[in-house]
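>>> Structure for this input, please:
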Amino acid sequence: MKIQFIGGARTVTGSLHLLHINGKKILLECGLFQGRRKDTFEKNKNFPFDPQDIDIMILSHAHIDHSGNIPNLVSKGFNGLIYATAATVDLCQIMLRDSAHLQEKDIEWVNKKRAKKSEPPAEPLYTLEDVEQAMEHFVGVQYNKTIELFDGVSFSFRDAGHILGSAGVHLEIKEDSSKKFSLGFSGDIGRPESPVIKSPDILRDLDALIMESTYGNRIHSPVEEVEEELAQTINMVVNDNGKVIIPAFAVGRTQTIVYVLHKLFDQGRIPEIPIYVDSPLAVDATNVFRSHPECLDRETYRVFLHNGEDPFGFSRLKYIKKVDESKELNDKPGPMIIISASGMAEGGRILHHLANNIGNPRNLILFVGYAAEQTLARKIMDGEEKVNIFGEEYQVKAKVRTMDYFSAHADQGELLDYLRLNTTNKLKHIFLVHGEEDQALPFREKLLTRGHKNVDFPASGSFYEI
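This next block holds a predicted model:
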């Protein structure tokens, strides 16, 4: 068996791994690479393989950096089945359509610049029609149900606890009549104490593991401290009559933030100020969360569902889909909280809210998750005093704060706990993916000191035979 690491290798975006097993090719993930505009389009457009040669695809979860290039894959000739959990299929229905809409809007902007240079118009990465075609390939699979892919190859999903419907993948492989070989793909690993969804179901008894390492060198804050910190932060901005602007991924992060704000509001720890979720995708995604209560954790049942309450809705909260209502927020005085996508601030309505609020020192830009290198969110998080939004320069005068607790990724300690149940004698190979060097390399050293012998940090394009 060979593994080719293509995307999500030494970076946190564009996840794409190719397995060569028994003459078949299985693709794990097909995500969009996110970063500098000039780098992203060509990297996403062209695959280093012929999509027609891929037999099967397995998708761990719906985040765009894992699923967002599937329509392009299908439009270029992939004709196999795409296995995912039922909740992931439902989320992809809305997320890939939203992504296609953004692709088309983005190319409109590019073509305006090309026209000024008398250059021919460019085509979008994919269209809504491509998404509709791609969705016909999806097959929903229950957690813990074994699916036979080909002779000698089967798999099952385990709940990864990252977002609704997220899964780790456990592959059982038998090559050339030899004994079985167990390969695990962690997908993105969630946090055991994270609100809303269930804790991760750890992949066990593996011979090899492809494992995420996004926060391999970081320890998140405890939940009790974070709720108090969030309450104090909001109260500070309220006292200044400012606005709290929260760039948040529409799926997962937004629902977690809303859930925690709901708790703080009910407990009287934050005042009755307006809270807006300004993201059509987040509105639709929240409805998907409501339709999959089987994925929600015990606390959500105990605090809200048991009493017939909606964990994602309360009196001061308003979900916004219409563009006119979004624009009206610009003229509304503070205090207020605006949650808007995307989390890396590379597109969507959050760009308008940043442009309108980043220059006011009474306001706060609150980051609640990871941002890849070269993204606008990362530049603001890193303290750049001037940033470009819509091609114009803005001074960063608003306060900036990052709260890593709300990340849906496990931290170093939680990643080590994930591995603890796989004995060193059984687990012979670990491949660290979906992590930048400053996170993955210290985590690799940690694993080596704990007795794991073969821990690799594959470069993009590298092959490994196991």
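>>> drop to CA atoms for contacts and neighbour counts, all remaining ones
Noted.
>>> now the strands for the stretch 151-300 of the chain?
With strands called from DSSP state E, counting those that start in this stretch, the stretch 151-300 of the chain shows them at 153-159, 167-173, 181-185, 208-212, 243-247, 275-278.
>>> Contacts only, for Met1.
Contacts for Met1 were tallied using CA atoms under 8 Å, 6 or more residues apart in numbering; they are Leu19, His20, Ile21, Asn22, Glu175, Glu465, Ile466.
>>> Sequence B follows; please return its structure for comparison with A:
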Amino acid sequence: MKLSFHGAARAVTGSCHLVECLNQRILIDCGLFQGNRDLVEENVAAFGFDPATIDYVLLTHAHLDHCGRIPLLAKRGFRGEVITTAATRELARLVLVDTAHLQEEDAQRRARQRRRRGEEDASQPLYNVVDALDCFDRFGRTAEYGQPLQLAEELRATFFDAGHILGSASILIEAAERGSTRSVLFSGDLGNAGRPLLRLPSPPARADIVVMESTYGDRRHRSLKDSIEELYGAISSTLARGGNVIIPTFALERAQEILYVLNQGVERSRLPPTMQIFLDSPMAISATEIFKRHSECLSSEAASMFREGRDPLQPANLRLVRESADSVAINRITGGAVIMAGSGMGTGGRVRHHLRHNIWRNESAVVFVGYAASGTIARQIIDGAKSVRLFGEDIAVRSAIYTINGFSAHADQQELLAWRRAIEGCEATFLVHGEELAMQALAAHLEGQRVELPRLGDGFDL
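Now for the predicted structure:
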């Protein structure tokens, strides 16, 4: 059995790991690199393997940094089978088509800019909408939590609930070779405990090798209760001084969780019932509809509420904004609104327009409720930038800035360690999907065993 790393190696995005065993080549995830311009070039580069030789892609979940290069993989020759959970299949279709559309728009914008400068037009999207739709011909069997799937004789894969986003999974690959069975477990992204909508991560009892994420390997999260209180306080104080609250929001999971929390706040009189709430994200709106169809992924409390006809994701005065003209109209509102829009890191999407209209205003606030990778607009603001560049213009940062990491969909250091320690028989742990300092901090706590921090392109014989 061989293992090699082709993304999220000493970095947070681009998850892509290759297992070779029993004459099968199995890819775990195939995600986009996200962040600065250098990472954009990484997406265009060769994968580090021949896509045509890949037999399976086992997809842990539908976040772009885990599924975003599957259309490119198919475009470059992949003809194998993609296997994932039912919820992830639906969400991935939504994410990939939307991403392809945005890439087409970006390529067209760059082409117009070059033509105005009299330069040759060579702008091409990484893949287009047709490529995204075509890749779904490769999606085959649907995985159910805890039910092994046969990939080949003596080779099987089992998906376990990772508790990260709807349909997310950790994946155990077991191969019988030369009279013994070897197993390698990929954590995928692991969820934060105590969140209201999803269940806790549920790892298998044992694995020989563990490949695990380390996004927050160097820190503890604030408790969810305290984080909710801080969010309520940020909203109440901002509305009281006549401003708007801008929440850059990831469309999958974070948007739904914040809707749940806002609904609870209004029902419990912690937030004013008259405040306007805008979910300005077609993808988040569609993801919320998908959410309601997959009770098999939800916590018992959330599933029960949906069964009883009580929608916990529908706070009073919620307005769902799909059309771009309606999104533009929101910017005429100078106060009293909570505006949730993508992207969560400020790298694109409608939130950039709302930042442009509000971040320079002392009375407004920007509330970050998720991870911000190095090089993104969100990280610049969080790190204290006095101004940010939006649409070719330097905009002063004068609004109140809140960073509330208790809403993170990722496990913190203690939760990562608890998940790992629950798995018996592990000979080696490979840390991926994290910045190097976070990896090193987590590695220091994994005593008495082999720990590896692979670099891009590294391979290991297991």
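>>> follow-up on the earlier one: of the contacts of Met1 of structure 1, closest to His292 of structure 1?
Nearest to His292 of structure 1 among those is Leu19, at 31.0 Å by CA to CA.
>>> Could you list the buried residues of the helix or strand that the closest one is a member of?
Secondary structure here is read from DSSP states H and E; on that basis Leu19 of structure 1 sits in strand 16-21. For strand 16-21 of structure 1, the neighbour count (16 or more other CA atoms under 10 Å) marks Leu16, His17, Leu18, Leu19, Ile21 as buried.
>>> Return the angle between stretch directions for that strand and strand 181-185.
Here the directions of strand 16-21 of structure 1 and strand 181-185 differ by 170 degrees (axes from the mean of the first three to the mean of the last three CA atoms, to 10 degrees).
>>> once aligned to structure 2, how far is strand 16-21 of structure 1 on average?
Average distance between strand 16-21 of structure 1 and its aligned residues in structure 2, after superposition and using mean CA distance after the TM-score superposition for structure 1, equals 1.0 Å.
>>> by how many degrees do that strand and strand 167-173 diverge?
On the basis of the same axes, to 10 degrees, strand 16-21 of structure 1 is oriented at 20 degrees to strand 167-173.
>>> by contact count, what packs against the helix or strand following strand 16-21 of structure 1?
Tracing the chain past strand 16-21 of structure 1, the next element assigned as helix or strand by DSSP H and E is strand 24-28. Here strand 24-28 of structure 1 touches strand 16-21, strand 56-58, going by 3 or more CA pairs under 8 Å, 6 or more residues apart in numbering; DSSP states H and E.
>>> Run the chain-centre distance for the last one.
Using CA atoms, centre = their mean, to the nearest Å, the distance from the centre of strand 56-58 of structure 1 to the centre of the chain it belongs to is 19 Å.
>>> Over to the longest one?
Mean-position distance between strand 16-21 of structure 1 and its chain equals 21 Å (CA atoms, centre = their mean).
>>> Please list the residues outside it that contact it.
Contacts with strand 16-21 of structure 1, where a contact means CA under 8 Å, 6+ apart, come from 1-8, 25-31, 66, 175.
>>> filter those to the buried ones?
Neighbour counting by 16+ other CA under 10 Å classes 3-8, 25-31, 66 among the contacts of strand 16-21 of structure 1 as buried.
>>> So which of the contacts of Met1 of structure 1 is the closest to Gln374 of structure 1?
Checking the contacts of Met1 of structure 1 against Gln374 of structure 1 by CA to CA gives Leu19 as the nearest, at 29.8 Å.
>>> from memory Leu94 of structure 2 sits against Ala284, does it?
No. In this structure, Leu94 of structure 2 sits apart from Ala284 without contact. The criterion is CA atoms under 8 Å, and the distance is 9.6 Å.
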